[in-house]
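Novice: can you look at this prediction? I've put the sequence above it.
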Amino acid sequence: MECVDPVLGAGELAAERLEQANINSQTGLATDYLNHFNEVMMLLEMLPAMPDCAADVLEWQPLDYEGHFENSSFKDKKLAILAYHAAPSHLREHLEACASDINVLVAQIQDQLRETEDPSVIAADIAGFATNEIKPLISTASGVIHGHVKPEAEQPEGDAAQAEIDALFA
């Protein structure tokens, strides 16, 4: 018996079934994954008004796509993981790159929070940085999930983003 890889739009991954599960039928990706990043983004933006949110930011851990769904209460999490594996590889790779960039930035912010005695001193800078750097990456990831991938030429350079981070915390 030959094992056939799942194909978007067919069988278990039929478009109607994916749409009912809130999974994009064209890309095989679900926006529910972004909830993981939106959670930390919300905490980062709340830091200036509620510096005690720093503890929650420090508890946040990166999760890859599968890990998010395996640990979520998403009703169709098995379907989401199956569809992810059937998604076009360039979309998966682009989404993973966005997630990786977000994870790096959050980890750097977490390091800064661990190094400060008073989070309220750097809270406004962190919130501004998160709004200007992390939020656009979440929007880019959303675009990938919906099949809107920017050409590489329009993507921010990693070295430039790193320089901005270094300047913020210098």
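Specialist: Sure thing, it's come through.

Novice: okay, CA-based contacts and neighbour counts for the rest of this
Specialist: Fine.

Novice: isn't residue 69 right up against residue 83?
Specialist: No: counting by Cα atoms under 8 Å, residue 69 does not reach residue 83; the two are 11.8 Å apart.

Novice: neighbour count winner among the two?
Specialist: residue 83 (26 against 22; other Cα atoms under 10 Å).

Novice: secondary structure element holding the more buried one?
Specialist: Assigned by DSSP states H and E, residue 83 falls within helix 77-86.

Novice: which strands and helices sit next to that helix?
Specialist: helix 65-70 (3 or more Cα pairs under 8 Å, 6 or more residues apart in numbering; DSSP states H and E).

Novice: kindly recompute the last result at 10 Å.
Specialist: Contacts defined by 3 or more Cα pairs under 10 Å, 6 or more residues apart in numbering; DSSP states H and E place helix 77-86 against helix 15-20, helix 65-70, helix 89-115.

Novice: now the ones you listed as CSV including distance to residue 125?
Specialist: Shown next, in CSV, are those (distance: least, Cα to Cα, whole Å):
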stretch, distance to residue 125
helix 15-20, 40
helix 65-70, 29
helix 89-115, 10
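
Novice: quick one, which of these is nearest to residue 42?
Specialist: helix 89-115 (12.2 Å; Cα to Cα).

Novice: next helix or strand past the closest one?
Specialist: For helix 89-115, the following helix or strand on the C-terminal side (DSSP H and E) is helix 119-129.

Novice: okay, now the one to match up with it:
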Amino acid sequence: MSVETDTLETFRVRARNTNVNDVTLLATDYLNHFNEALMLAELVMDMPDMLDEFIDWGPCSYEDHFAASGIADKELAIEAYAFSPPEYRQPFEATIQQLDFEIMSLQSCLGSNQGINARANVEYQCQIIRELIDNAGAIINGKLRDACMQTSRTSNETAEANLDQDEINALFG
């Protein structure tokens, strides 16, 4: 066994019966950061006074989230992250990057008051964010096949939505 394999196995043993998945070495608590943004975005539609709070949301790294977290296993979550196997960590990080992008795009849309007048578009963007959160959760729980299928569909839908919005913008100037 290599040192790397020994370290991975050590973290997997430490992760058993904790908030950290003992296969992926990732923790679902990180998704609370994105669920908060989604909740605020959905509230803005009916409660425009929540807009500033949604606009104030910002990306937060996995490690920074857990450093500020109150969960019992936060130190393990931070330490184990570096040893998460690449077959989980790489799609997880790509999904998180897409989540940050989608949320910041929605912030920009709502911040410019375009989104408040286009409820269907905001609801659609919220659905994409929800699916990305579900995708990240699937990866954290070791369900790569489900996550890969979800990512492919969400990426295609995002491209179609952007094309449609570009066409709409061209019509109105």
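Specialist: Here it is on my side, so go on. For clarity, every value in this text was computed on a predicted model and none was experimentally measured.

Novice: tm score of chain vs chain?
Specialist: Between these two chains, after superposing, the TM-score reads 0.81 (TM-score structural alignment, normalised by the length of structure 1); 162 aligned residues with a Cα RMSD of 2.5 Å.

Novice: which residues in structure 2 does the helix holding residue 83 of structure 1 align to?
Specialist: Under TM-score structural alignment, the counterpart of helix 77-86 of structure 1 in structure 2 spans residues 74-83.

Novice: can you list contacts of that stretch?
Specialist: Residues outside stretch 74-83 of structure 2 that contact it (Cα atoms under 10 Å, 6 or more residues apart in numbering): 4-5, 7-12, 14-15, 18-22, 24-30, 62-69, 71, 89.

Novice: and with 6 Å instead?
Specialist: 25, 63, 66 (Cα atoms under 6 Å, 6 or more residues apart in numbering).

Novice: nearest spatial neighbour of the last one, skipping sequence neighbours?
Specialist: The spatial neighbour of residue 66 of structure 2 that comes closest, neighbours along the chain excluded (Cα to Cα, 6 or more residues apart in numbering), is residue 74 at 5.3 Å.

Novice: before we move on, back to that, buried ones in the match of helix 77-86 of structure 1?
Specialist: Neighbour-count burial for stretch 74-83 of structure 2 flags 74, 76, 77, 78, 80, 81, 83 (criterion: 16 or more other Cα atoms under 10 Å).

Novice: pull the most distant pair out of these.
Specialist: Farthest pair in these, by Cα to Cα: 74 and 83, 15.0 Å.

Novice: structure 2: which residue goes with residue 100 of structure 1?
Specialist: So residue 100 of structure 1 corresponds to residue 97, using TM-score structural alignment.

Novice: mind checking how far its match is from residue 18 of structure 2?
Specialist: 26 Å (Cα to Cα, to the nearest Å).

Novice: for residue 39 of structure 2, same thing?
Specialist: 26 Å.

Novice: mind putting the contacts of stretch 74-83 of structure 2 in JSON lines, distance to residue 131 of structure 2 included?
Specialist: Listed next are these as JSON lines, based on distance: Cα to Cα, whole Å:
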{"residue": "25", "distance to residue 131 of structure 2": "22"}
{"residue": "63", "distance to residue 131 of structure 2": "23"}
{"residue": "66", "distance to residue 131 of structure 2": "23"}
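
Novice: what's the closest non-adjacent residue to residue 13 of structure 2?
Specialist: residue 22 (7.0 Å).

Novice: where does the aligned partner of that neighbour in structure 1 land in three-state SS?
Specialist: Aligning on TM-score structural alignment places residue 22 of structure 2 opposite residue 25 in structure 1. Following DSSP: H, G, I helix; E, B strand; the rest coil, residue 25 of structure 1 is assigned to coil.

Novice: thought residue 25 of structure 1 was touching residue 15?
Specialist: Yes: under the criterion of Cα atoms under 6 Å, residue 25 of structure 1 makes contact with residue 15 at 4.9 Å.

Novice: looking at those two, which one has more neighbours?
Specialist: Set residue 25 of structure 1 next to residue 15 and count neighbours by other Cα under 10 Å: residue 25 wins out with 22 against 18.

Novice: for residue 157 of structure 1, see how far away the more buried one is.
Specialist: 31 Å.

Novice: next: residue 92 of structure 1.
Specialist: 20 Å.

Novice: more neighbours, the two?
Specialist: Higher neighbour count among residue 92 of structure 1 and residue 157: residue 92, with 20 against 10, using other Cα under 10 Å.
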